[in-house]
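J.: Sharing a model that was predicted from the sequence below.
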Amino acid sequence: MALPAYDLYDVRSMLSDEERAVQEAVARFTDERVLPIIGDCFDQGRFPKELVPEIASLGLLGSSLPEEYGCAGLNAVSYGLICQELERGDSGLRSFVSVQSSLCMYPIYAYGSEEQRRQWLPRMAAGEVIGCFGLTEPHGGSDPANMKTHAKKDGGDWVINGSKMWITNGNLADIAIVWAQTDEGIQGFIVEKGTPGFTAQEIKHKMSLRASVTSSLFFDNVRVPDSARLPNVKGLKGPLGCLTQARYGITWGPVGAAIACLDEALNYSKERILFGRPVAATQSAQIKLADMARRITLAQLLVLQLGRLKDAGTMQPQQVSLAKWNNCRMAIDIARECRDLLGGAGITTEHAAIRHALNLESVITYEGTETVHQLVIGRELTGINAF
């Protein structure tokens, strides 16, 4: 019996019925609604906002949060599978869901008041309110402790000044989760669109994540009430906890991008005839394709175990770093190799490989660069901080 080309170790058999149903539903959505338009969206530099109501109706926004807030209450493995299938379509779409779910809804749930949860989470799950996450700053994203944005207490209000950079969903967002230095350490604030002094400016001329909105945020004496502050966390623990949630989803997403590239290269190499035979009939092509399947299989097993650890409540941030490092590197290398197998055709966005390769340049960089995650593992092994 032939093995499934993109699941050589039958990882699917290790999933529960609910997890398989989630994967199938999102795979259908990606095949039917995303793939027919995403190449054009990338070319046009346009986020397919028209898909947001369908994404919400499938329960993909805040999918791991409790049902009492209008969310799906799914487990971590199901969320991972959502990320995998969405990124099989495009990293930009998975980024949108990651930011909404892990970087905006999660901090409101984990660090917010009950009033904030009731006010925002149901509407965010329904796609009626879009969020963005304001942490990274222009002078350097890998050193959040050196944050320049600050919030000063003024009576019952807070006044925020500063700027944020490379913010996914920035110009789409109705609210921003903004992290700022205060006299009591770093704190988070929910800043609504239209608040005086708060502006977003979309970043243009991108060659990566073109089907995603990326922005700079500016805060010029932005006044918010204390009720907009996330009351249940202070210090770097808050934003870093959000990043761990988002990085977890990112460990799964590139598996989908790699599968999309392998699928395309495999089919193309069977059809393309060179020197009287299909490219797939050559030893060099088969070795490349086999090596891609090997790396995808290892990545699938890695994230499944990571998801089981997360569902058991024992997942450690270092384990997330290892998986993000491995799987992003795996996917970007496969995308580039698939582009090569496609020959000249591989440089056009009529094929997926170049689009995924370009997108993965961002994915391997954001939420901690490859070097940062390598140093996290190095510190874990040696006990010495080399940052």
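T.: Noted; the coordinates are in hand. Residues are numbered from 1 along each chain as shown.
J.: hey, let's count contacts and neighbours off CA atoms from now on
T.: Will do.
J.: mind listing the helices for the stretch 151-300 of the chain?
T.: 237-271, 283-312 (DSSP state H, counting those that start in this stretch).
J.: Show me which positions of the shortest one end up buried.
T.: Under the neighbour-count criterion of 16 or more other C-alpha atoms under 10 Å, helix 283-312 has 285, 288-289, 292-293, 295-304, 306-307, 309-310 buried.
J.: what do you get for the first one?
T.: By 16+ other C-alpha under 10 Å, the buried positions in helix 237-271 come out as 238-239, 241-266, 268-269.
J.: Stretch 327-343 too?
T.: Those would be 327-342, for stretch 327-343 by 16+ other C-alpha under 10 Å.
J.: neighbouring contacts of it?
T.: 251-252, 254-255, 257-258, 261-262, 264-265, 268-269, 285, 288, 292, 295-296, 299, 346-347, 353-354, 356-357, 360-361, 363-364 (C-alpha atoms under 8 Å, 6 or more residues apart in numbering).
J.: what do you get if the cut-off is 7 Å, keeping everything else the same?
T.: Stretch 327-343 is contacted by residues 251, 254-255, 257-258, 261-262, 265, 268, 292, 295, 299, 346-347, 353-354, 356-357, 360, 363-364 when judged by C-alpha atoms under 7 Å, 6 or more residues apart in numbering.
J.: Starting from the strand or helix carrying Glu87, tell me the next helix or strand along the chain.
T.: Following DSSP states H and E, the helix or strand that holds Glu87 is helix 76-89. Proceeding N to C from helix 76-89, the next assigned helix or strand is helix 91-98, under DSSP H and E.
J.: next SSE after that following helix?
T.: Per DSSP H and E, the helix or strand that comes after helix 91-98 is helix 106-111.
J.: Now distance to Ala21 too, for the helices of the stretch 151-300 of the chain, in CSV please.
T.: Shown next, in CSV, are these (distance: least, C-alpha to C-alpha, whole Å):
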stretch, distance to Ala21
helix 237-271, 17
helix 283-312, 16
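J.: Against that first model, consider the following:
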Amino acid sequence: MPCVALLCLCAALAACVDAWRPGRPAVAVLLIGPLLACARLGVRATLTTAAWALALAVTVGVVRHVGAGPQVAVEYLVLLVGGLAAVHIARRAAARSARLRLLDEVAQVTQAALLRPVDARFGDIDVHTRHHCAVASATVGGDVYAVANTPYGLRVFIGDVRGHGLDAVCVNAAVAEGFRDLAYVTADLTELAVRLDARIAPVLGPEDFVTAVFAEFAPGEVRLVNCGHPPPLRLGAHPKVLTPVTCSLPLGLGCDPTQSRYWLQSGDRLLLYTDGLVEARNASGAEFPLFDRACEALSHTLPWEALDGLYAEVTAHTGGPLRDDVALVLCESGVPAARSANPVPAAQSPQGL
């Protein structure tokens, strides 16, 4: 339909030009059609429009018995060269679009490989993850998470890389790999954050950074290091937003982390998430009321169903798919093994997930 509209536009322009300057048609005006086509449509539509415009110009010249002259020759030459240039521009735009689509597909595949779903039991902690991409046409986001069952206890990492696309995914890979390498050999959680900051520095651009939360589980408690990331939620008998006493800058900006300790009773749940969850807005611009909705959605159901229910709540709030990716990690303490329907048993879980 757009191509047909441009062809009609060219015909209308030819008629107007013929009525305005009979015997001396300003045929170069017909170049408007091909230029519009190369800006909005593909190569085929641009080529068709350029050929149609040239044919109309020749037809008007023949019907009106336009004599050959320098001015007329120049105008026909401008139309011909301009049409060819419009086709060339459309071809370059199509090639660039194809490259961008290919890069986005590569980024999506790489991100899917990095963010493998975890539904496993580590000791007395159940860990369940979900990653929800934004609408299919959106650029890949920078969410990342990783789990490591180390000699120092179960450690969970969640982060959000500034930016989108293949560059963000490359940083994601470096962050996940660095965490898995360092988590097994670094006893102190704050030192782990500092060493990871130094590890990923070579792959970060001048304006890049990574917000992150490190969690380490011990009997009856969870230790947290927060580097500029949305604070986790503890859900259970005493729900609480686990806001750090001292805020640290994100990784890549000179983080100076401190560790916080919180009680974690049997049956309590810890929700870690990325900012796509809290920044989801409805039609009136109101943000998602995470604390109230999470307490309701995550308190009565099985953990893997709770995560799906929470995402259903946020999409109901926004009225459709989110504009940003969302990564969710739900850890539940001290639940009976019978409640843990783990597709990947703990003994067979890939090390460092």
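T.: All right, it came through fine. All of these numbers come straight from a predicted model, not from anything done at the bench.
J.: Report the TM-score for the pair.
T.: The TM-score (TM-score structural alignment, normalised by the length of structure 2) is 0.27; 148 aligned residues with a C-alpha RMSD of 5.9 Å.
J.: show me what contacts Ala297 of structure 2?
T.: Counting by C-alpha under 7 Å, 6+ apart, Ala297 of structure 2 has contacts Ala306, Gly309, Leu310.
J.: which of those lies closest to Cys170 of structure 2?
T.: Set against Cys170 of structure 2, the nearest of the contacts of Ala297 of structure 2 by C-alpha to C-alpha is Leu310 (28.8 Å).
J.: ok, that closest one to Arg91 of structure 2 distance?
T.: 45 Å (C-alpha to C-alpha, to the nearest Å).
J.: ok, now Val4 of structure 2?
T.: 20 Å.
J.: So if I had to pick from the two, which one is more boxed in?
T.: Arg91 (17 against 12; other C-alpha atoms under 10 Å).
J.: does the more buried one really touch Val43, like I thought?
T.: Yes - shown here, Arg91 of structure 2 and Val43 form a contact pair, counting by C-alpha atoms under 7 Å, at 5.6 Å.
J.: Spell out the residue ranges of the strands in structure 2.
T.: 119-122, 125-132, 143-150, 153-161, 210-218, 221-227, 233-235, 240-241, 259-263, 269-273, 326-333 (DSSP state E).
J.: So for Ala176 of structure 2, which of the ones you listed sits nearest?
T.: Closest approach to Ala176 of structure 2 among the strands of structure 2 is made by strand 143-150 (6.2 Å; C-alpha to C-alpha).
J.: Show the secondary-structure elements that that closest one is packed against.
T.: Under the contact criterion of 3 or more C-alpha pairs under 7 Å, 6 or more residues apart in numbering; DSSP states H and E, strand 143-150 of structure 2 touches strand 153-161, helix 166-183.
J.: run the last query once more with 8 Å
T.: strand 153-161, helix 166-183, strand 326-333 (3 or more C-alpha pairs under 8 Å, 6 or more residues apart in numbering; DSSP states H and E).
J.: ok, Val329 of structure 2 - contacts?
T.: Applying C-alpha under 8 Å, 6+ apart to Val329 of structure 2 gives the contacts Val127, His128, Thr129, Arg130, Ile158, Leu271, Leu272, Tyr273.
J.: ok, 6 Å please
T.: Counting by C-alpha atoms under 6 Å, 6 or more residues apart in numbering, Val329 of structure 2 makes contact with His128, Thr129, Leu271, Leu272.
J.: Check which residues of stretch 150-158 of structure 1 are buried.
T.: Applying 16+ other C-alpha under 10 Å to stretch 150-158 of structure 1 flags His150, Ala151, Lys152, Asp157, Trp158 as buried.
J.: The fourth one contacts Phe189, doesn't it?
T.: So that's Asp157 of structure 1. No - taking contacts as C-alpha atoms under 6 Å, Asp157 of structure 1 lies outside contact range of Phe189: 11.3 Å.
J.: Could you give the number of residues near Pro70 of structure 2?
T.: 8.
J.: ok, now how distant is it from Val156 of structure 2?
T.: Applying C-alpha to C-alpha to Pro70 of structure 2 and Val156 of structure 2 gives a distance of 77 Å.
J.: swap in Ala5 of structure 2?
T.: The gap separating Ala5 of structure 2 from Val156 of structure 2 is 57 Å, by C-alpha to C-alpha.
J.: neighbour-wise, which of those two wins?
T.: Remark: of Ala5 of structure 2 and Val156, Val156 carries more neighbours, 25 against 12, as counted by other C-alpha under 10 Å.
J.: what's the spacing between the closest residue to the more buried one other than its chain neighbours and Ala120 of structure 2?
T.: Leaving aside its chain neighbours, Val156 of structure 2 sits nearest to Val147 (4.5 Å; criterion: C-alpha to C-alpha, 6 or more residues apart in numbering). Computed as C-alpha to C-alpha, the Val147 of structure 2 to Ala120 of structure 2 distance reads 10 Å.
J.: Please apply the same query to Ala173 of structure 2.
T.: Going from Ala173 of structure 2 to Ala120 of structure 2 by C-alpha to C-alpha gives 22 Å.
J.: With neighbour numbers in mind, choose between those two.
T.: Neighbours per residue, other C-alpha under 10 Å: of Ala173 of structure 2 and Ala120, the larger number sits with Ala120, 23 against 18.
J.: okay, now Gln84 of structure 1: neighbour count?
T.: Residues near Gln84 of structure 1, counting by other C-alpha under 10 Å: 29.
J.: hang on, it packs against Ile259?
T.: No - Gln84 of structure 1 lies out of contact with Ile259 (C-alpha under 6 Å); the separation is 9.3 Å.
J.: do you know which of the helices of the stretch 151-300 of structure 1 lies nearest Gly378 of structure 1?
T.: The nearest among the helices of the stretch 151-300 of structure 1, by C-alpha to C-alpha, is helix 237-271 at 17.9 Å.
J.: Remind me what the closest one packs against, helices and strands.
T.: Counting contacts by 3 or more C-alpha pairs under 6 Å, 6 or more residues apart in numbering; DSSP states H and E, helix 237-271 of structure 1 is packed against helix 76-89, helix 317-341.
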